[in-house]
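> after the sequence you'll find the predicted model.
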Amino acid sequence: MKRMSVLITLLATTPAFAAKGPFFSLGNTDFVVTIGFLVFLGVLVYFKVPGMLMGLLDQRAAGIQSDLDEARALREEAQSILAEYERKAAETKDQAEAIVKAAREEAAAAAEQAKADLATSVTRRLAAAQDQIASAEASAVKEVRDTAVTVAIAVAGEVVAKQLKAADANAMIADSIKSVGAKLH
């Protein structure tokens, strides 16, 4: 019924109804064209061309729908990948901050250790310097004593030489030889 109303509408709107003279005659080109057009439409309907066209359109619509579904799935996958990337970026940022914090703490600890090592080294060097000073003092004191003894012996020798006479010196030498001889034998 629907098809008939479409056909009647097509026929009613043709310019053939506006022509003068008998419409239903083979001499009227408008009538012949209308008949040819209706036969063409009948052939199309007989071979189910509108159904094929609708089927092709349905297939095209299904293809477009599948493309849209695939695009949605890809979009969702891209969003999940983006979310994962953002999460990993945040984790990486947190790890980087932790590494920097640990490095700063290690640097501070190393600086404190270096200060302690420096203080120990300075203390050791001060102790070594004090030992060297004490040794130098002891050496100087010994040298002064040795010099004092040498000077005292020289002074004593001069004093004894001035006060001692040759006979007394010979007697002392003889006594020394006797004491050495007695000690050796």
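That came through, no problem.
> hey, let's count contacts and neighbours off CA atoms from now on
Fine.
> could you point out the longest helix of the protein?
helix 49-163 (DSSP state H).
> please report the distance of the residue of the chain most remote from its centre from Gln95.
Distance from the C-alpha centroid of the chain peaks at Ala167, with 103.9 Å (CA atoms, centre = their mean). Counting by CA to CA, to the nearest Å, the gap from Ala167 to Gln95 is 106 Å.
> what's the distance between the residue minimising distance to the centre of the chain and Leu82?
For the chain, the residue sitting closest to the mean C-alpha position, by CA atoms, centre = their mean, is Ala96 at 6.5 Å. As judged by CA to CA, Ala96 and Leu82 stand 20 Å apart.
> how about Leu68?
20 Å.
> tally of neighbours for Ala136?
12 (other CA atoms under 10 Å).
> should've said Pro22
Pro22 has 12 nearby residues by other CA under 10 Å.
> and what of Phe31?
Phe31: 21 neighbours (other CA under 10 Å).
> now the one helix or strand it maps to against helix 49-163, angle please.
Per DSSP states H and E: Phe31 is located in helix 29-46. Here helix 29-46 points in a direction 60 degrees away from that of helix 49-163 (axes from the mean of the first three to the mean of the last three CA atoms, to 10 degrees).
> below is an additional structure, to be compared with the one above:
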Amino acid sequence: MSEAPEVFATEAAQVLVEEGHGGAPTHAEPELLGFAPFQWVSIAMAVLLLIAFFYVKVHKTIAGGLDNKIAAIKQQLDEAKELRSEAEKLRDEYAAKISNAEKDAEAMVEGAKREADAILDKAEADSKAMVERRKKMAEDKISAAERDAVEEVRSKAAQAATAAARNLIKERHGVDDDRKLADQVISSI
């Protein structure tokens, strides 16, 4: 087995042992000009920042970049506000259009109902007029048929009366009576 490295005891270790730290040795940090390494890092960062701000003027570049970013964000906010106002206007416009469309639809329905009622009334009136015309035509046909029938009956009655009169004349009047009658008619003319 390898041997453990040898630890050198320092005065600080002796002090720690004497103060009751259980004899555990402590590690001593290296120092330069009385500053520990983390202090040197802090000093270097401070010097670097001072050079950056005063010599290179990085703060102006950073501030300019931040100002540009702020301006861009303000512009985006303004655009967003403008877009929002346009969207609200469009929403209100479309709400009005929807309301008008509903009113127009109701008006169309009412107009259609009125037109349908008018068409029904006209159809009813037309059908009544047609029924009246057909009734009148039927009555005219019936009266014409009655007239034809009456004329036919009259004609047949006249023919029957003429035939009956002939028969009566034949039976009651002879040839001599006919001559006398014809002479009377001629003399009266």
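Cool, got the structure. Bear in mind the structure is a predicted one, so any value in this text is a computation, not a measurement.
> ok so, going back, translate the residue nearest to the centre of structure 1 into the numbering of structure 2.
Counting by TM-score structural alignment, Ala96 of structure 1 corresponds to Ala105 in structure 2.
> Ile51 of structure 2 versus its match, what's the distance?
77 Å.
> Ala165 of structure 2 now?
162 Å.
> got it, and Gly34 of structure 2?
24 Å.
> so these two - more neighbours on which side?
Using other CA under 10 Å as the criterion, Gly34 of structure 2 and Ile51 rank with Ile51 on top: 13 against 8.
> now check structure 1 for the residue matching the more buried one.
Under TM-score structural alignment, Ile51 of structure 2 pairs with Val43 in structure 1.
> repeat that for Ile186 of structure 2.
So, by TM-score structural alignment, Ile186 of structure 2 is matched to Ser179.
> which element is its match on?
Per DSSP H and E: helix 166-184 holds Ser179 of structure 1.
> mean deviation, stretch 149-165 of structure 2 versus structure 1?
Taken over the aligned residues, the distance from stretch 149-165 of structure 2 to structure 1 averages 1.0 Å (mean CA distance after the TM-score superposition for structure 1).
> Lys170 of structure 2: neighbour count?
12.
> same check on Arg133 of structure 2?
12.
> repeat that for Asp131 of structure 1.
12.
> same question for Ile177 of structure 1.
12.
> before we move on, what about the one 3 residues further on?
Using other CA under 10 Å, Val180 of structure 1 has 11 other residues around it.
> if I look at it, how far off is Gly157 of structure 1?
21 Å.
> ok, average deviation of stretch 69-85 of structure 2 from structure 1?
Looks like 1.2 Å for stretch 69-85 of structure 2 (mean CA distance after the TM-score superposition for structure 1).
> that stretch aligns to what range in structure 1?
Stretch 69-85 of structure 2 covers residues 60-76 of structure 1 once aligned (TM-score structural alignment).
> ok, now how distant is Leu48 of structure 2 from Lys57 of structure 2?
Noted for Leu48 of structure 2: a distance of 12 Å to Lys57 of structure 2, by CA to CA.
> next one: Glu11 of structure 2
Distance from Glu11 of structure 2 to Lys57 of structure 2, by CA to CA: 49 Å.
> then Gly65 of structure 2?
From Gly65 of structure 2 to Lys57 of structure 2 the distance is 13 Å (CA to CA).
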